[in-house]
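Peer 1: Requesting a structural model of the entry that follows:
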Amino acid sequence: MKRLYHIAYQVEEIWHSLKEHKKRNLLTGFGVSWGIFILVLLVGAGNGLQKGVMVLFQDYTQNSFWIYGGQTNISKPGQNSGRHIRFKQQDISVLKSWYPEIEHTSPELRYNGKLLHSKSHSYQRFECYGINSSYFKIKTYNTSQGRYFNPLDDQQNRNIAIIGKDIAEGLFDKEDVVGRYFCMDGVWFQIIGVLAEKSLFSNNKRNIYIPFGTLQNHFFKDKSMNCFALSLKAENSARRFEESIKNYLSKNFRFDLEDKNAIYINNVQSSASSIKDLFKTINGFLWLVGFCLLLSGIVGVSNIMLVVVKERTQEIGIRKAIGASPKSILYMILNESIIITFISGITGLLAATLIVNLINLIIGDMISDSNSIFKGLDVNIPIAIGAIITLVISGAIAGLYPARKAASVLPIKAISSENP
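Peer 2: So this is what the prediction gives:
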């Protein structure tokens, strides 16, 4: 009970001291408030941008790979330069049997079509891909209407298609298009699904997907492809697999392992990790900028506490003369510094949170737009906790030197001194 009374007395004393110099304390606290305010806004903007960028990877399963054949550039015995690396369906089957960690595989054959038409409309500027039924387990597109391909569609090479939203509207206005037919360069296909719209950076509104064998039979004499996709089972390391499959392909397709032009492997997990690491660096820099602003406020608090110690020299001397310990004097100044910093920082934190919510409200349409890469400002709990911890530590550091100076004052010199 005595301890609680002592704490309450100290708080009341500090509050009385702060009220005596309102303007000075407000100006001192403004530097700290401004530092926290800018810190929260900067880190919040960085987190919002990171969320928008990471949306780009939501179209893919975590352990997915896209392997593209290129042209050899290094010539060695048995390895001629200038060869085009092309893959066949059989290569993918052998690869899957060789690596039990592979879960799904799919070819991806691109066809540059010229014209689509239905009975009443025509459409140009589209992209057509030949794939199999596992494709949409690797690339996680959703359908707004209809269904995906199934293994029977692959086996029977059916004339069916899954199309994008723009193509559906362009050929059939806004009618229900599942089950209807369209013609691509003289071949008729039945629509079994319509893709749900995705973000600007994974635009599928003008895409057409057709069973791989169907596309080959109608439009290609060459039965090879320059791209295929695969995904790993969850427990496997994507980085180790990338190294292993590159070794495997270099031996089977006879190109030098150091030849960067022979094949390109897009390791989605590795790309996502690189982006995350980049944003860690960016957020670290933003924290540094914010902390530097906060530091200027902390220096202001330290200077003001030095002034406070000088103004209260006689008071401190009297306290020590009647029995106050150096430790209690140190805590008195230190607590005052921490409270000034803490209150100022909480004010800045609340102001920043209010501004963040206001900005997100104003730009709500842009945030909700799937084509936007910026997903608003984000103030999360870790940032708030980190800011508060920074405040407490900063207040202690700011008041430490003035507090130690006050604690070292000799009572006789302090009592006989004159305040300015």
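
Peer 1: okay, CA-based contacts and neighbour counts for the rest of this
Peer 2: OK.

Peer 1: Give me the buried positions along the host helix or strand of residue 361.
Peer 2: Element membership of residue 361, judged by DSSP states H and E, is helix 326-362. Across helix 326-362, burial judged by 16 or more other CA atoms under 10 Å covers 326, 329-342, 344-353, 356, 360.

Peer 1: Kindly report the same for stretch 391-403.
Peer 2: Burial within stretch 391-403, assessed by neighbour count using 16+ other CA under 10 Å, is assigned to 391, 392, 394, 395, 396, 397, 398, 399, 400, 401, 402, 403.

Peer 1: For residue 399, give me its contacts.
Peer 2: 301, 302, 305, 333, 334, 335, 336, 337, 338 (CA atoms under 8 Å, 6 or more residues apart in numbering).

Peer 1: let's go with 6 Å and repeat that
Peer 2: Shown in contact with residue 399 (CA atoms under 6 Å, 6 or more residues apart in numbering): 302, 334, 337.

Peer 1: Now do the helix or strand that contains it against helix 326-362: the angle between them, please.
Peer 2: Secondary structure assignment for residue 399, by DSSP H and E: helix 381-407. If you take axes from the mean of the first three to the mean of the last three CA atoms, to 10 degrees, helix 381-407 sits at 150 degrees to helix 326-362.

Peer 1: and residue 316, how many neighbours?
Peer 2: As a burial measure, residue 316 scores 22 neighbours (other CA atoms under 10 Å).

Peer 1: Could you also give me the structure for this next sequence, so I can compare it with the first?
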Amino acid sequence: MKFFDLDQWDEILQTITRNKSRSLLTAFGIFWGIFMLVFLMGGSEGLRRLMASNFAGFAQNSCFLMTNTTSEAYAGLQSGREWSLELADVDRLRHGVGAIETVTPLCAKWGASFKNGNYAMNGTLKGVRADYAAIEDPHLTYGRFLTDTDERDFRKVCVLGKRVCEELFPDVDNPCGRFVSLDGIYYQVVGVTKMSSKIGVMGSAESSVLVPFTTMQRLYNWGNDVMAIGYTARRGYTVTELQPQVDHIIKKAHLISPTDTQALFSFNMEVMFRMVDNLFRGIEILVWLIGIGTLLSGAIGVSNIMMVTVRERTSEIGIRRAIGARPSNILTQIMAESIVLTIIAGLFGIAFAVLLLQGVETLTAASGHDASFQISFGMAVGAAAALTLLGGLAGLAPSFRALAIKPIDAIRDE
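Peer 2: This is a model prediction of the structure:
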């Protein structure tokens, strides 16, 4: 079959449209199969990105330590004891665990009041050091992050979260250099983050304001107590590998039983990322199974209909053979009809899935979430190639059935 032979293309289309209802019902199986595959793949990838955006900025190889009441009596101390992490623990971990790359303290005040003139909101006020950026990248839109000098000089400077900036400075593009009231104390804005993650340690990043750790400790008179300690592992190590050693050092320093699993809580970002990755890997496998299964059922439908078509065209095929048509011509003709029917139905399925995914993405963006629900170009090309292959496979059995027809049998059948 010549690709640009218009007569043969016209014959293929006439054969397909000869029985419109049957062709439409057959094509629907392929349409639905490829639609399900593409839509579910694009949807699962969009959900993966949406979930990943909730952890945006966090170092995957990081962990946060927080305290809880003890659950076991130890060293003459009763269970149910309240205790706190302290600044000395930061030095203990820095010098006691060589595989730790960054270790930094955190403190926070929930429900803090933020004001700028007539604009006000409540959020989380966090005290952090400059090296906190190694654990949670602030992705600055304007200005700079906190520095060691800010902490050393107890400066009243702050970095605003994305939502805080929008609420307090709705008509200002760059608020850096301006002053805001944080719990009644004025701070100068030195930076604005663009992080939109909904998950964060001691409060989401977009609804938080970051100030120097020492400034917050002094203003709230918290002494040497810290609410959490964050750390990252050096290249070649994981925080999961370091966790037993970290727990041992902290528990030993605070007279906590080594077997007490409740007293020290670890928020392991490595585990969280792995859980999300495994979840969506499982979803992806399920999507492929559903999509391929539906596609195969559609291909079987195409093959069955083509078998019926071949049976109806027995005399036509016999006459072709009688007047000198080569077996390759018959084979190509039947397979081309199967491939064309499959590709047309499949392309409509891909287009419909892409349009629906675009609608989902628009609705998601309108609700304030940033995620792409579109399939990649490679996935679209792969789907088109799969359709061509599927159409060819669906046409194999009918094609060989057509080749088995002998001219004399076809005339006798007529």
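
Peer 1: Please work out the TM-score for the two chains.
Peer 2: Overlay of the two chains. TM-score (TM-score structural alignment, normalised by the length of the second structure): 0.80; 405 aligned residues with a CA RMSD of 3.8 Å.

Peer 1: ok, back up a step: with distance to residue 135 of the first structure added, can I get the contacts of residue 399 of the first structure in JSON lines?
Peer 2: Formatted as JSON lines, the contacts of residue 399 of the first structure follow (distance: CA to CA, whole Å):
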{"residue": "302", "distance to residue 135 of the first structure": "63"}
{"residue": "334", "distance to residue 135 of the first structure": "64"}
{"residue": "337", "distance to residue 135 of the first structure": "62"}
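
Peer 1: And the residues you listed, which is closest to residue 17 of the first structure?
Peer 2: residue 337 (11.4 Å; CA to CA).

Peer 1: Residue 110 of the second structure belongs to a helix, doesn't it?
Peer 2: No: counting by DSSP: H, G, I helix; E, B strand; the rest coil, residue 110 of the second structure falls outside a helix, being strand.

Peer 1: For it, the count of nearby residues, please.
Peer 2: Residue 110 of the second structure: 13 neighbours (other CA under 10 Å).

Peer 1: That one is in contact with residue 124, isn't it?
Peer 2: Yes: using CA atoms under 6 Å, residue 110 of the second structure makes contact with residue 124 at a distance of 4.6 Å.

Peer 1: could you pull out the strands for the second structure?
Peer 2: 62-67, 85-86, 100-116, 119-128, 140-143, 157-160, 179-182, 185-193, 208-212, 225-226, 228-233, 264-268 (DSSP state E).

Peer 1: any chance of those strands in JSON lines, plus distance to residue 44 of the second structure?
Peer 2: Output for those, formatted as JSON lines (distance: least, CA to CA, whole Å):
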{"stretch": "strand 62-67", "distance to residue 44 of the second structure": "26"}
{"stretch": "strand 85-86", "distance to residue 44 of the second structure": "40"}
{"stretch": "strand 100-116", "distance to residue 44 of the second structure": "34"}
{"stretch": "strand 119-128", "distance to residue 44 of the second structure": "32"}
{"stretch": "strand 140-143", "distance to residue 44 of the second structure": "29"}
{"stretch": "strand 157-160", "distance to residue 44 of the second structure": "33"}
{"stretch": "strand 179-182", "distance to residue 44 of the second structure": "41"}
{"stretch": "strand 185-193", "distance to residue 44 of the second structure": "28"}
{"stretch": "strand 208-212", "distance to residue 44 of the second structure": "30"}
{"stretch": "strand 225-226", "distance to residue 44 of the second structure": "39"}
{"stretch": "strand 228-233", "distance to residue 44 of the second structure": "30"}
{"stretch": "strand 264-268", "distance to residue 44 of the second structure": "24"}
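
Peer 1: now, of the ones you listed, which is deepest in the fold?
Peer 2: Ranked by mean neighbour count under mean count of other CA atoms under 10 Å, these are led by strand 208-212, which reaches a mean of 29.

Peer 1: by how many degrees do that one and strand 119-128 diverge?
Peer 2: Using the same axes, to 10 degrees: strand 208-212 of the second structure against strand 119-128 is 50 degrees.

Peer 1: Contact partners for residue 188 of the second structure?
Peer 2: By CA under 6 Å, 6+ apart, the contact list for residue 188 of the second structure reads 157, 177, 178, 179.

Peer 1: at 8 Å instead, please
Peer 2: 156, 157, 158, 176, 177, 178, 179, 180.

Peer 1: how much space between the residue nearest to the fifth one when sequence neighbours are not counted and residue 353 of the second structure?
Peer 2: If I follow you right, that is residue 177 of the second structure. With CA to CA, 6 or more residues apart in numbering as the criterion, residue 177 of the second structure has its nearest non-adjacent residue at 5.4 Å, and that residue is residue 189. To residue 353 of the second structure, residue 189 of the second structure is 46 Å away according to CA to CA, to the nearest Å.
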